[in-house]
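**Student:** can you look at this prediction? I've put the sequence above it.
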Amino acid sequence: MSDLIYVYGIINENQTPPVFKGIDGERDAHTISLGKVDAVVCDVSQQEFGEEALQQKVEQADWLHEKAFHHHEALMKLYEYCTVIPMKFGTIYKSFENLERTIAKHCDQLIESLEVLVDKEEWNFKIYCNNEKLREGIAIHNPTVESKKEEIAGLSPGRQYLEKRKLSQLVNQELEKEKESFSTLVHDSLQAFSVSSEVKKNWNKDVTGRNEEMSWNSVYLIQKNQVESYLDHIKELQKKWEDSGWMLEATGPWPAYHFVALPKSEGTR
């Protein structure tokens, strides 16, 4: 039974990737020449990575975590030495012919993507907020809330009671507006340092494991000579706004998952 081909990523033909153990933990990863690009791959057995076997394996949390972490670590090693188009975890081809056919079909697209990624880094950026702290500030300083308070003060005692109950709802509404406005303003300022950006879905607290709420999640492709300025800008914003209940977090650099169009792998199962 012939081996399968596990693909980590695509690099230019003139680059030399580091040597590392493949996802099976036994054989070394290596490159396959595919014209003007190379694929960084490792051979894997049908017994462990065949379609039916893999479906069973991914249901095992320990195995999945170990292999997904290996895939990520391998891409980080490649990223240190090469411009790389990262493949998704579990990209497997049945044969060299299937891999070669897919790459040949998308070769121009891959070469263009590699050119775009030269001397650039992907950075993730998140904004977290302390809702209670922000709510306190809005209750005191927000013009709309202040106006409502003045309106309530001029009402009869009975009407005041009813309107004060609505005031909390108004504060919550203004809180959501404030989070959207602040996050968008910060994002706009960070785009000045990037060549491309993407806004992603916010994660809930079950995913982040944090007490603070995530109010923004985005990713930027940044020229390497702009990264220091990008990070300095975030530090300045954090220092300016942390007492108000905002937490700004940049992580990276990461393999550029978000800024390349990956070809569909017709040759995989």
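**Tutor:** It's in.
**Student:** only C-alpha atoms for contact and neighbour calcs from this point on.
**Tutor:** Noted.
**Student:** and T184, what element?
**Tutor:** Element membership for T184, per DSSP states H and E: helix 157-191.
**Student:** show me what counts as buried in that helix.
**Tutor:** 160, 163, 167, 170-172, 174-175, 178-179, 182-183, 186-187, 190-191 (16 or more other C-alpha atoms under 10 Å).
**Student:** same thing with stretch 88-99?
**Tutor:** Buried residues in stretch 88-99 (16+ other C-alpha under 10 Å): G90, T91, I92, Y93, K94, N98, L99.
**Student:** just the residues contacting it, thanks.
**Tutor:** 3-8, 68, 71, 265-269 (C-alpha atoms under 8 Å, 6 or more residues apart in numbering).
**Student:** ok, stretch 119-134 next?
**Tutor:** If you take C-alpha under 8 Å, 6+ apart as the criterion, stretch 119-134 is touched by 175, 183, 212-224, 227, 244-256.
**Student:** for E174, see how far away K148 is.
**Tutor:** Plainly put, K148 is 12 Å away from E174 if you go by C-alpha to C-alpha, to the nearest Å.
**Student:** let's bring in a second model and compare:
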Amino acid sequence: MDVEPATVIHAYGVVCTDAAIDVPATGIGGAGVALLDAGPVSGVFSIVPGASYGAAAWEEHAEDPAWLAQVATEHQRVLNDLVRDIDVLPLRLPAMYRDEVQLHQMLEAETPLFLAVLQALHDHLEWSVHLYLVGEPEESTVERPASGSEYLRQRIDALSRRDSARGNRERLVRDAYASLADLSRQSVVNQPQDSTLSGRREPMLLNSAHLVCRRHERLFLAGVEEVAARLARDGITVEVSGPWPPYNFVELGTDRVDPAEARP
């Protein structure tokens, strides 16, 4: 039976070593945050209790949304603090290592990849845009049908109007996304979130992410305001958040690092 180590390493992301870095004071579970120099790149990490954040804890809480959300929030907070001033590549959860030696070996092995991605995404951040349907045009009042055929005609007309409204909304959403994509270096459409994730009762029509140069943030946000003004009269509201690390434009994990191979 494997014994859980007293402490494990939780890694947040990767940065260029020569960047002027001021790491946050605390991270996961209130643990201190530090840098591990691996040559051209450094890892941002915390030393956390193995009993609370080791492999067994992740397995135990795999179906515990409250625990997962808490860890994800604390993980993201560290990355958000870093990304205000420097480029950072986020590591996806659970970015856990046995010790600093194992993390250092991963950083060394992946240095060419990390440097290439850091260069490609230099000075770019991610912005999230959500569109919600908050209101629909009211159905016009119709006279009580005088016959079965009249009732059927009214039903067909109502369905036709709804189909037309749905088609119009889809066109508006496509146009809105295209407008914002034109102001972004890259854009991606994700699956719309349900109310549990979005925190809103209204249906989400668009869940998009946009990679924007820091110098062009004001231009992008002005474009968001223009889109919001256009959509408001059709009962669609726009929610923008960020800037975030480029989660949707770089997916860096630890899958290629075999813990057995990383043992000293």
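**Tutor:** Perfect, thanks for sending it. Small disclaimer: the values here were computed from a predicted structure and weren't measured.
**Student:** quick TM-score on the pair, please.
**Tutor:** The TM-score (TM-score structural alignment, normalised by the length of the second structure) is 0.83; 250 aligned residues with a C-alpha RMSD of 2.6 Å.
**Student:** closest to I140 of the first structure among the buried residues of stretch 88-99 of the first structure?
**Tutor:** Nearest to I140 of the first structure among the buried residues of stretch 88-99 of the first structure is G90, at 52.5 Å by C-alpha to C-alpha.
**Student:** which position in the second structure aligns with that closest one?
**Tutor:** Residue pairing (TM-score structural alignment): G90 of the first structure is matched to P94 of the second structure.
**Student:** SS state for that match?
**Tutor:** coil (DSSP: H, G, I helix; E, B strand; the rest coil).
**Student:** from V15 of the second structure, how far off is it?
**Tutor:** Between P94 of the second structure and V15 of the second structure the computed distance is 18 Å (C-alpha to C-alpha).
**Student:** rewinding a little: just name whatever secondary elements the helix holding T184 of the first structure is in contact with.
**Tutor:** Using 3 or more C-alpha pairs under 8 Å, 6 or more residues apart in numbering; DSSP states H and E, the elements in contact with helix 157-191 of the first structure are helix 131-141, helix 143-153, strand 213-223.
**Student:** now with 7 Å, please.
**Tutor:** helix 131-141, helix 143-153 (3 or more C-alpha pairs under 7 Å, 6 or more residues apart in numbering; DSSP states H and E).
**Student:** quick one: distance of the first one to the chain centre.
**Tutor:** The reference is to helix 131-141 of the first structure. What separates the centre of helix 131-141 of the first structure from the centre of its chain is 30 Å, taken as C-alpha atoms, centre = their mean, to the nearest Å.
**Student:** picking up where we left off before, let me have the contacts of stretch 88-99 of the first structure in a markdown table, extended by distance to K205 of the first structure, neighbour count and secondary structure.
**Tutor:** Output for the contacts of stretch 88-99 of the first structure, formatted as a markdown table (distance: C-alpha to C-alpha, whole Å; neighbours: other C-alpha atoms under 10 Å; DSSP: H, G, I helix; E, B strand; the rest coil):
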| residue | distance to K205 of the first structure | neighbour count | secondary structure |
| --- | --- | --- | --- |
| D3 | 42 | 16 | coil |
| L4 | 39 | 22 | strand |
| I5 | 38 | 23 | strand |
| Y6 | 34 | 26 | strand |
| V7 | 33 | 27 | strand |
| Y8 | 31 | 28 | strand |
| A68 | 23 | 17 | helix |
| H71 | 26 | 20 | helix |
| S265 | 34 | 15 | coil |
| E266 | 37 | 11 | coil |
| G267 | 38 | 18 | coil |
| T268 | 35 | 18 | coil |
| R269 | 35 | 10 | coil |
